[in-house]
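J.: Dropping a prediction and its sequence here:
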Amino acid sequence: MKKIIASPLAPKAVGPYSQAVEAGGALYISGQLPVDGATGKMAEGIEAQTRQSLDNLGHILREAGYDYSHVVKTTVLLQSIGDFAAMNAVYAGYFTSEMPARICFEVAALPMGALVEIDAVAVK
């Protein structure tokens, strides 16, 4: 059985997908763009965009009764791999112990011209 999770604090899904789905004891969170759910505005710069994407993940985690410590895997998509160090510095502030597995790679483009998009899988 699956349960659809949606946080009013994170940006609404704008296509045929859910913010997150809980199934089989795991929470699968869709890629989060650096968009403020309240204003619909995108943060500027890689540090601010990384922070906003991770804050959005946090809103969804909390809505489902999880937190960052439950995250076991993330995928980070970067518009430029040259932003890796700056993204990583912000990311390290959210995952401080028992870090999740992660993959990070450069993509040709992200929706809305974003510099970063981050998804996650969490398990209690």
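T.: Good, I have the coordinates.

J.: going forward, measure contacts between C-alpha atoms and count neighbours the same way
T.: OK.

J.: From the contact counts, what lies against the lengthiest helix in the chain?
T.: Ranked by residue count and defined by DSSP state H, the top helix of the chain is helix 46-63. Applying 3 or more CA pairs under 8 Å, 6 or more residues apart in numbering; DSSP states H and E, one finds that helix 46-63 makes contact with strand 26-32, helix 84-91, strand 116-123.

J.: Pasting the second one now:
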Amino acid sequence: MTNAPYTPVVTAGGWIAVSGQVPLRDGTFLHDKPFAEQVDAVLANVVDRLAEAGASLADVVKTTVFLTDMADYPVLNERWVATFADPRPARSCVAVAALPFDCRVEVECWAMAPS
């Protein structure tokens, strides 16, 4: 998604803001993949955006998750625990009617910029 009308990651005032990441791998949306694989792809994209700003998951302090089906919440939690070490960042999770590109999950986050 090279011509998206937003910046995927921004550093400002000691903070890193990562725009919502979706299950996209090598330019392909993972609509036909199991939900756990979609979450893993989203979190891998978050890791990549953080790395662009010189940060890692350990720097994340707040996340927001958007789901199109709250029935996916238990799988999200399973993958979350496998990805984020304790103490995990603060998190909000909301159900939405739809996401861009017909995705089922999107994750945005805020991280502290390494000094």
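T.: Yes, it's here. What you are looking at is a predicted structure, and each value in this text was computed from that prediction instead of being measured.

J.: residue in the second structure matching A109 of the first structure?
T.: Under the alignment (TM-score structural alignment), A109 of the first structure pairs with A98 in the second structure.

J.: Leaving out chain neighbours, which residue sits closest to that match?
T.: Excluding the flanking residues, the one nearest A98 of the second structure by CA to CA, 6 or more residues apart in numbering is T68, at 5.8 Å.

J.: now for the one you found: what does it line up with in the first structure?
T.: With TM-score structural alignment as the criterion, T68 of the second structure matches Q79.

J.: What count of nearby residues applies to that match?
T.: Neighbourhood size, Q79 of the first structure [other CA atoms under 10 Å]: 19.

J.: same question, V22 of the second structure
T.: A count of neighbours around V22 of the second structure, defined by other CA under 10 Å, yields 27.

J.: That one and L67 touch, don't they?
T.: No. The criterion here is CA atoms under 8 Å, and V22 of the second structure misses it with L67 at 10.7 Å.

J.: Find the residues that touch each one of the two.
T.: V105, E106 (CA atoms under 8 Å, 6 or more residues apart in numbering).
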